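[1] just to be clear, the model below is a prediction. Sequence and coordinates:
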Amino acid sequence: MAAWLVVGLGNPGPTYASTRHNVGFMVADELAARARTPFTAPRGMRGDVCETRVAASGFGGVGADAQRVVLLKPRTFMNESGAAVAKACAFFKIDPDHVVAVHDELDLDFGQLRLKFGGGDNGHNGLRSMRSHLGTGDFFRARFGIGRPPGRQDAADFVLRPIPASLREDYAVEISRVADAVEALLVEGLTSAQNRFNS
């Protein structure tokens, strides 16, 4: 059974840890916590990696239906994410059609979630880099809606500013829901997961 690569897109380092642009990292951390497996930093990998399995019982599950999953948080900056993804795909022998990118999406209202396969990068630097390094856009995406910035705030400033304290609990709920959706995508397939989670 082919392995999966779930990529949480974000920027490395404490400066960016609690920003909207790092929700992909947050979802990856949630999945690793469910699997009770820590991230490690293998030499030459250009990212933090967590190797686990997913089954009907969830992440960290065992049994005949358990599928191998690699979680990845690139240690490159967002616009170079594809280099880390391509490296992981080569090392773990994973094809692009078994890659899931979890990322923030300005064009969806906060709390909206869309699972899809393929498509463009919609101005997202992480997706653009992945398409460039993988040579295709044919991978899965879990699009986490963060909404547009209020008023005239610059989009870059909005995504790179820490999530306000007043919204942190709401974000925690949504991150858990996106993790549920990724789990469903891997276990049940795209159509079933879309029917349950797309909003």
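    That came through, no problem.
[2] from here on, contacts and neighbour counts on C-alpha atoms
    Will do.
[3] which strands and helices sit next to the top helix by length along the chain?
    Ranked by number of residues, the top helix in the chain under DSSP state H is helix 168-188. In terms of contacts (3 or more C-alpha pairs under 8 Å, 6 or more residues apart in numbering; DSSP states H and E), helix 168-188 is packed against helix 23-35, strand 47-55, strand 140-145, helix 190-197.
[4] rerun at 6 Å
    Packed against helix 168-188, as judged by 3 or more C-alpha pairs under 6 Å, 6 or more residues apart in numbering; DSSP states H and E, are no other helices or strands.
[5] dropping in the other structure now:
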Amino acid sequence: MEKLTIRSIDKKDLDTASKFAAQGMNYSSYTENPIALYLYRQYALSAMLMKSTVTLGAYLDGKFVGFIFARFDGEKKVPVSWGRRLFVNMVEKMIGLTGYQGAIGAYDQANQKMYHEFASNHPEGEITYFAVDPALKGKRIGSRLLEEIKKRYKDKRVYLYTDSNCNYQFYLKKGFQIFGRQPIDLGEGEPMTCYLLSTTL
């Protein structure tokens, strides 16, 4: 019988975590350039790591299969190497020199607008990054990770950002509610909808 263990994520698994996120969040729909895709998935994971206070990994019979990052008020952020911080800074400067700035800016502005309306609910935490191995759907790995957060932070009000390119319905099945939605046009393909979801753990 397979055994799933949830514990602090090992640093050596962060690259695999970025791959899971890139697949689960359909980063390839934004660019077909493999170098740009690699840099963005590394940047996104590093940026979320820098704002998180808890970073949990799921290990199925010892193999890394998923993760959840979160930030809670009153907790220290996880330590992040200076090299990773420098990388985030460099990528942000590169984004400012490319055509991706407009799309990323529109996405961020949509999230900021939703949070401004949500802030009066006094959230105590945020699910910052969350993904599992897409090849292991149906094994309740994502559910178990979320259950671990609920066990550790019972009764805390949390929120997360997601969009119509992701499986946001998963969160709705877990008791999250849609607080806000913002349609955005990234200039290519179908328009996207950004969501702010919230729940009390």
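    Cool, got the structure. For clarity, every value in this text was computed on a predicted model and none was experimentally measured.
[6] got a TM-score for the two of them?
    Laid over one another, the chains give 0.35 as their TM-score (TM-score structural alignment, normalised by the length of the first structure), with 122 aligned residues with a C-alpha RMSD of 5.8 Å.
[7] any buried residues in the longest helix of the first structure, and which?
    For helix 168-188 of the first structure, a neighbour-count test (16 or more other C-alpha atoms under 10 Å) marks 171, 174-175, 177-187 as buried.
[8] would you map the strands across the second structure?
    Here the second structure has its strands, by DSSP state E, at 4-8, 54-60, 63-72, 125-132, 157-163, 177-184, 192-200.
[9] looking at those strands, which is closest to Lys93 of the second structure?
    strand 125-132 (22.1 Å; C-alpha to C-alpha).
[10] and for that closest one, what are the contacting residues?
    Strand 125-132 of the second structure has contacts (C-alpha atoms under 6 Å, 6 or more residues apart in numbering) with 20-21, 65-72, 158-160.
[11] for these, which entry has the maximal number of neighbours?
    Phe67 (30 neighbours; other C-alpha atoms under 10 Å).
[12] how about that one: what's its closest non-neighbour residue?
    Distance criterion C-alpha to C-alpha, 6 or more residues apart in numbering; nearest residue to Phe67 of the second structure, sequence neighbours excluded, is Gly57 at 4.3 Å.
[13] repeat that for Tyr59 of the second structure.
    Nearest non-adjacent residue to Tyr59 of the second structure, counting by C-alpha to C-alpha, 6+ apart: Thr5, 5.1 Å away.
[14] cool, and Cys194 of the second structure?
    Asp163 (4.2 Å).
[15] neighbours around the one you found, how many?
    Using other C-alpha under 10 Å, Asp163 of the second structure has 18 other residues around it.
[16] show me the contacts for it.
    With C-alpha under 6 Å, 6+ apart, Asp163 of the second structure has these contacts: Thr193, Cys194, Tyr195.
[17] how far away is it from Lys63 of the second structure?
    Distance of Asp163 of the second structure to Lys63 of the second structure, given as C-alpha to C-alpha, to the nearest Å: 29 Å.
[18] what of Tyr161 of the second structure?
    For Tyr161 of the second structure, the distance to Lys63 of the second structure - C-alpha to C-alpha - is 28 Å.
[19] do Glu148 of the second structure as well
    Using C-alpha to C-alpha, Glu148 of the second structure is found at 18 Å from Lys63 of the second structure.
[20] and those two? which has more neighbours close in?
    Just comparing Glu148 of the second structure and Lys63: by other C-alpha under 10 Å the higher neighbour count belongs to Glu148, 16 against 12.
[21] now the more buried one. Nearest residue, chain neighbours left out?
    Using C-alpha to C-alpha, 6+ apart, the nearest residue to Glu148 of the second structure is Ile6, at 7.7 Å.
[22] what is the neighbour count of that neighbour?
    18.
[23] can you check Ala33 of the first structure too?
    Neighbours around Ala33 of the first structure, by other C-alpha under 10 Å: 14.
[24] swap in Asp157 of the first structure?
    Neighbourhood size, Asp157 of the first structure [other C-alpha under 10 Å]: 10.
[25] who's in contact with the residue nearest to Phe67 of the second structure?
    Contacts of Gly57 of the second structure (C-alpha under 6 Å, 6+ apart): Ile6, Arg7, Ser8, Ile9, Gly66, Phe67.
[26] pipe these into JSON lines and attach distance to Arg41 of the second structure per row.
    Shown next, in JSON lines, are these (distance: C-alpha to C-alpha, whole Å):
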{"residue": "Ile6", "distance to Arg41 of the second structure": "23"}
{"residue": "Arg7", "distance to Arg41 of the second structure": "23"}
{"residue": "Ser8", "distance to Arg41 of the second structure": "21"}
{"residue": "Ile9", "distance to Arg41 of the second structure": "17"}
{"residue": "Gly66", "distance to Arg41 of the second structure": "15"}
{"residue": "Phe67", "distance to Arg41 of the second structure": "15"}
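[27] for the residues you listed, which one is nearest Gln112 of the second structure?
    Using C-alpha to C-alpha, the contacts of Gly57 of the second structure come closest to Gln112 of the second structure at Phe67, 24.8 Å.
[28] measure that closest one to Cys194 of the second structure for me?
    22 Å.
[29] go on, Ser46 of the second structure?
    Taking C-alpha to C-alpha, one finds Ser46 of the second structure at 21 Å from Cys194 of the second structure.
[30] again, but for Leu49 of the second structure
    21 Å.
[31] now swap in Ile6 of the second structure and tell me
    Counting by C-alpha to C-alpha - Ile6 of the second structure and Cys194 of the second structure are separated by 29 Å.
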